[in-house]
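1. Predicted model and sequence follow; I will ask about them next.
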Amino acid sequence: MRRILRFLRPYRQSVIWILVLLFLQSLTTLYLPELMSKIVDNGVVKGNIPYIIHVGEFMMAVTVFSVVCSVAAGLLSSKASAGFGKIVRRKVFAHVETFMLKEFDTLGTSSLIVRTTNDIMQVQQFVNMLLRMMVMAPLMALGGIIMAIYTDARLSLILLVIMPVLGLAIYAVLGRSVGLFRAMQGKVDQLNRVLREHLTGVRVIRSFQRVRYEVHRFNEANIELTDISIHVYQIMAALMPLLMLIINFSTLAIIWFGGKLINDNAMQVGSLMAFIQYVTQIMFSVMMVSAMFFMVPRAQASARRINEVLDIEPTILDPAVPTLPTQSTGEVVFEDVSFQYPGAESMVLSHISFTLHPGQITAVIGGTGAGKTTLINLIPRFDDVTHGRVLVDGIDVRDMDQHVLRQKIGFVPQKAVLFSGTIADNIRYGDEDASDWAVEHAADVAQATEFIAEMPQGFDTIISQGGADLSGGQKQRLSIARALVRKPEIYIFDDSFSALDFKTDAKLRRALQNELDTSTVLIVAQRVSTVIDADQIIVLDEGQLVGIGTHRELMATCPIYQDIVRSQHAEEVIA
């Protein structure tokens, strides 16, 4: 918890003012019973009306001052806690942005969402409570004890019985809840994961008639979360009635022994009333602390989960002194590259060497699991090579700043990813400063203009999250337009034409040849028709480079490429 509280440092001045205001409020609250005692003993008992009015007016002024301090402290604590939450969310999000796939798999997407939202909110609420209680509650308790002893030392002996009983009651309840709160946050993760999988795969679930199964999965996760929540809150619910019972018995004991002291003329009525108020303030302070402790277990569990995210060190980092390219042509060289995923038994890629030249189109083809996507992920440094080097403009990508490296690349992923917003906004995602003409030109090259023109508002048409209201081919063309508008030196298309029909595929490739005549282009594809016109074709098989050359050269020298061509030609004839 201490580690995460360091994010309160920008609000140090607010915290100091909160402490001062709460200190003043506590002093005024402790002073009010003393004034009331004087009114009763010197005013009411003696019938001194002017004294009652005079002291009463002073009590009113003290009360107003206390309220002002309380309101001001509440406003400042709310501002500081909200700012704290904003800083932590920003830090966690920025840190997660540095993660690679390995780091994401460590915690899971659903858990990261819960940690960034629910967990931070829990800690933020605790900070708000802490800022308001950390001075007031201890000061009220300590001040109440001192004033109670000052009022009547003999009657104060009751506190020697009350305080240990209160402490044991709080410890007994809260001690059992710490582990349960941690387990409850884990159940929230589980529920979030089931819900996210259902919403993401709703079409598959319905097509395979697995709705009942998914409902059963959700109900199981929901029941587990509900059961542990009920268990926790049943334990916590016992705390307040237990405290009230102790407070009421304490008040009864005070009145009993105090009445005897008054009867023996050893104590005045006003002093007894003041003593009861001081003891009540002590109990109230303990209740405030217990209310804060009510949040401590869950806040601790949440803080621990947030720190787990912040403690994860990204495996891919920028070099201490990045190397800047002296030339900027977009040439990419693979030198004896091998790659193995952590924990895997064998290499995914083995001893791959080739060069991507500017002004040429290079295609990568191979069967499923051949290592095509893994190979292209090494260029923007989504993964680091196990052996060998990947050079961009003559520099090892591990020696380059990641931002500089990726600024050179227009990447179109295998699965088209779009964001909620307009079509123009999605294309401009590649270059936020792109002009309207540049956006329209990129869409035209990507063969997207025709279907965009049929949209209700053209480029200003709002699309849903993930482009759920678009077809697979439309999403792919918008993804390609997004890369084109960036005008990078290197284009990477990871099987980005798979959802296009043959006619659109051919038109798009012709348009790309005219548009990208000076750029380095790498296309990963499954269809031979997509790669047949490439300047060089790289054939992968089980992570090995088994052929490289033009279509004609490979048809003469590469048996695996010949098999791919024959199998696809047969399928086309059957179709």
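-> All right, it came through fine.
2. C-alpha only now, for contacts and for neighbours.
-> OK.
3. what residue is smack in the middle of the protein?
-> The residue lying closest to the centre of the chain (CA atoms, centre = their mean) is Thr116, at 2.5 Å.
4. Verify the stated contact: that one with Arg89.
-> Yes. If you go by CA atoms under 8 Å, Thr116 and Arg89 touch, sitting 6.1 Å apart.
5. And the helices in the stretch 251-400 of the chain, which stretches?
-> For the stretch 251-400 of the chain, the helices defined by DSSP state H, counting those that start in this stretch occupy 269-311, 372-377.
6. Output the ones you listed as a markdown table; include the columns mean neighbour count and distance to Val404.
-> Formatted as a markdown table, the helices of the stretch 251-400 of the chain follow (neighbours: other CA atoms under 10 Å; distance: least, CA to CA, whole Å):
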| stretch | mean neighbour count | distance to Val404 |
| --- | --- | --- |
| helix 269-311 | 21 | 25 |
| helix 372-377 | 20 | 16 |
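7. Of these, which is nearest Ala82?
-> helix 269-311 (15.3 Å; CA to CA).
8. Helices of the stretch 401-550 of the chain, start to end?
-> Ranges of helices in the stretch 401-550 of the chain, per DSSP H, counting those that start in this stretch, are 402-407, 423-428, 436-445, 449-453, 472-484, 502-515, 528-531.
9. ok, Leu317 - how many residues close by?
-> With neighbours defined by other CA atoms under 10 Å, the count for Leu317 comes to 15.
10. ignore the last one, Leu160
-> Burial of Leu160 is recorded as 9 neighbouring residues (other CA under 10 Å).
11. Three-state assignment for it, please.
-> helix (DSSP: H, G, I helix; E, B strand; the rest coil).
12. try it against this one:
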Amino acid sequence: MIRTLLKEVKEYKKASIATPLFMLLEVLMETLIPFLMASIIDDGVNAGDIGHIYRVGGFMVAAAAVGLFAGMAGGRYGAKASAGFAKNLRESMFNHIQTFSFANIDKFSTAGLVTRLTTDVTNLQNAYQMILRMFTRAPASMICAMVMAFNINARLSSIYLAAVIILGVILFFIIRHATGFFQQAFPKYDELNASVQENVSAVRVVKAYVREEQETSKFQRASQNIYNIFVKAECNVIVNAPLMMFTVYTCIILISWLGAKMIVSSALTTGELMSLLAYCMNILMSLMMLSMVFVMISMSMASIRRISEVLHETSDLDNPAEPVYEVKDGSITFRHVDFAYKKDSAEPVLKDINLEIRSGETIGIIGGTGSAKTSLVNLVSRLYDVTDGEVLVGGRNVKEYDMESLRNQVSVVLQNNVLFSGSILENLRWGDPDAADEECEAACRLACANEFIQRFPDGYHTHIEQGGSNVSGGQKQRLCIARALLKKPKILILDDSTSAVDTATDGKIRRAFREEIPDTTKLIIAQRISSVQDADRIIVMEEGRIDGFGTHEELLAQNEIYREVYESQTQGGGDFDEPSGEASEEKARERSGEALDEKGRIERKRGEA
């Protein structure tokens, strides 16, 4: 886990090595200064040697200057190394997430991934800087000061040793207890980010239903949870500071008292006592810094595990050793395909699917909500892998293709249309970055988008807000269709992508597809039978199975589900989620009753006239 993270240091290795070296140099200079100070007092002031005071004083100034330079250089390189480490870590996580299949992404929430890329990486950045600087400086300072103190007077210095052992044991239990709270805190950030994301993305719904107070309460609860956990953790950690200061002052009193007696008995000089007091502060302050490093590391352990989960997650979709880069044609074959989103699912979403679709065919796909229409087409572009059976495109199993090559030839307009902030042209060129303006306009004409784009003051340079919030649902759908067409795919999949388009425009789009791209295989998922009735063949899905497959006329004659829905829709309403049989008859009776009531009202008005 740690080794995986350290790989992200990369080009900042030199800065990472230079930081602790400068910290060691700073420690050596700090350790030298009290020793020189003792020499000034004992050999200079007490002996009345002004020359010795000047010489040793000059050495002290030089040592202080070198220590200052080393401290500044260590801080600079430490900041560079930690910030660079965090930058590389974010980039690696983001790039790794791009390789995830839909199945991998389903394991993480959006809010959880955002927290890992922000809060968790920041925790690691701070911990890494503390390790490079304080984790080197504190032990080195404590060891050097201890050696110098024992060199001066081993008897008095044993006080430091006892204090360090006692404090070390106490700090171990404090940190161990606080770590549990910190591990609970960071997952709570996921809940907080989820609350913010949900509220901001659905702000129109929140305001439409006047739910601001409820959303505020939800956010406050998530924020309060983080507050409560951090208060408990900090209440444990905060004991560290007063305990440390109590120990420091106790050591100073003991050394002053015992040292004064030793001076009187000539067993210790005044300069040596001053050095011991200085080393006392060095030793105990180093221990305090070391304790804060351990606290920071304990806080970051939860973040390390969460980040490692992302970096160690491997995509369940891999390119074969010798991938096929050329898709021969747009033919599609399903052979005894079963599919489940989770391997341990009790029942598959798709069950024993067998299909033969010829290249260039237009295939309609209809069925009720939850009948697995989208799951079926997701297997064509290998957004998911089948659980059992095989899917063939162009006569080859989709697992044999290079995934990028396959997806470039299978263009999908998803059910949830997404546009990105930028101009219309920039959004269209997601389909083909090198597309000329004329090609973009041709694709928009096919998708019936050119008409409304020309009405914009800036035309194709009109700015699209994030998520396409400044265009209507139908306009967004048509832009997404045009974007997909720019890829010039062999297979085009429209996943209910004209639901917000009026019937006349829907007909124009289908007619343009039939006339302009006859060689492209088109899979059209729809709820309206009018959107697919002129397709070459139509698939009727029911609970993950193919209930019918044929032309419009064949299904009307042979498929009960298709016929009932067709009749209900042509009579003025109904779709695949509408109950059939008695419910349809009841609706027909209601409509007949309404018509008779209206006829009676008209006749009464005529009589009154």
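-> Sure thing, it's come through. Note that the structure is predicted; figures quoted are calculated from it, not measured.
13. Can you give me the TM-score here?
-> The TM-score (TM-score structural alignment, normalised by the length of the first structure) is 0.95; 574 aligned residues with a CA RMSD of 2.1 Å.
14. before we move on, the earlier item: may I see the helices of the stretch 401-550 of the first structure arranged in CSV, with mean neighbour count as well?
-> As requested, the helices of the stretch 401-550 of the first structure are exported to CSV (neighbours: other CA atoms under 10 Å):
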stretch, mean neighbour count
helix 402-407, 16
helix 423-428, 24
helix 436-445, 19
helix 449-453, 14
helix 472-484, 25
helix 502-515, 15
helix 528-531, 19
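15. Make CSV from these and add distance to Gly47 of the first structure to it.
-> As requested, the helices of the stretch 401-550 of the first structure are exported to CSV (distance: least, CA to CA, whole Å):
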stretch, distance to Gly47 of the first structure
helix 402-407, 83
helix 423-428, 80
helix 436-445, 87
helix 449-453, 90
helix 472-484, 87
helix 502-515, 101
helix 528-531, 104
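16. Relative to Leu113 of the second structure, how far out is Pro187 of the second structure?
-> Distance from Pro187 of the second structure to Leu113 of the second structure, counting by CA to CA, to the nearest Å: 11 Å.
17. so what corresponds to Ile254 of the first structure in the second structure?
-> Matched to the second structure by TM-score structural alignment, Ile254 of the first structure sits across from Ile255.
18. Identify the residues contacting its match.
-> Contact partners of Ile255 of the second structure, counting by CA atoms under 8 Å, 6 or more residues apart in numbering, are Leu156, Ile159, Leu273, Leu276, Leu277.
19. and the first one, how far is that from Ala163 of the second structure?
-> Spelled out, it's Leu156 of the second structure. Distance from Leu156 of the second structure to Ala163 of the second structure, counting by CA to CA: 12 Å.
20. neighbour count winner among the two?
-> When neighbours are counted by other CA under 10 Å, Leu156 of the second structure and Ala163 differ, and Leu156 comes out ahead with 20 against 17.
21. Mind giving me the packing neighbours of the host helix or strand of the more buried one?
-> Secondary structure assignment for Leu156 of the second structure, by DSSP states H and E: helix 154-201. Packing partners of helix 154-201 of the second structure (3 or more CA pairs under 8 Å, 6 or more residues apart in numbering; DSSP states H and E): helix 110-115, helix 121-152, helix 212-237, helix 240-264, helix 270-312.
22. Checking the residue nearest to the centre of the first structure next. Helix, strand or coil?
-> Following three-state DSSP, we place Thr116 of the first structure in the helix state.
23. Could you pull up the residues touching it?
-> By CA under 8 Å, 6+ apart, the contact set of Thr116 of the first structure is Arg89, Val92, Phe93, Ile306.
24. Give me the buried entries from those.
-> Buried by 16 or more other CA atoms under 10 Å: Arg89, Val92, Phe93, Ile306, out of those.
25. Report the contact partners of the last one.
-> To tie it back to what came earlier, the one meant is Ile306 of the first structure. Applying CA under 8 Å, 6+ apart, we find Ile306 of the first structure in contact with Val92, Arg115, Thr116, Asp119, Ile120.
26. what do you get if the cut-off is 10 Å, keeping everything else the same?
-> 1, 4, 88-89, 92, 112, 114-116, 119-120, 123, 300 (CA atoms under 10 Å, 6 or more residues apart in numbering).
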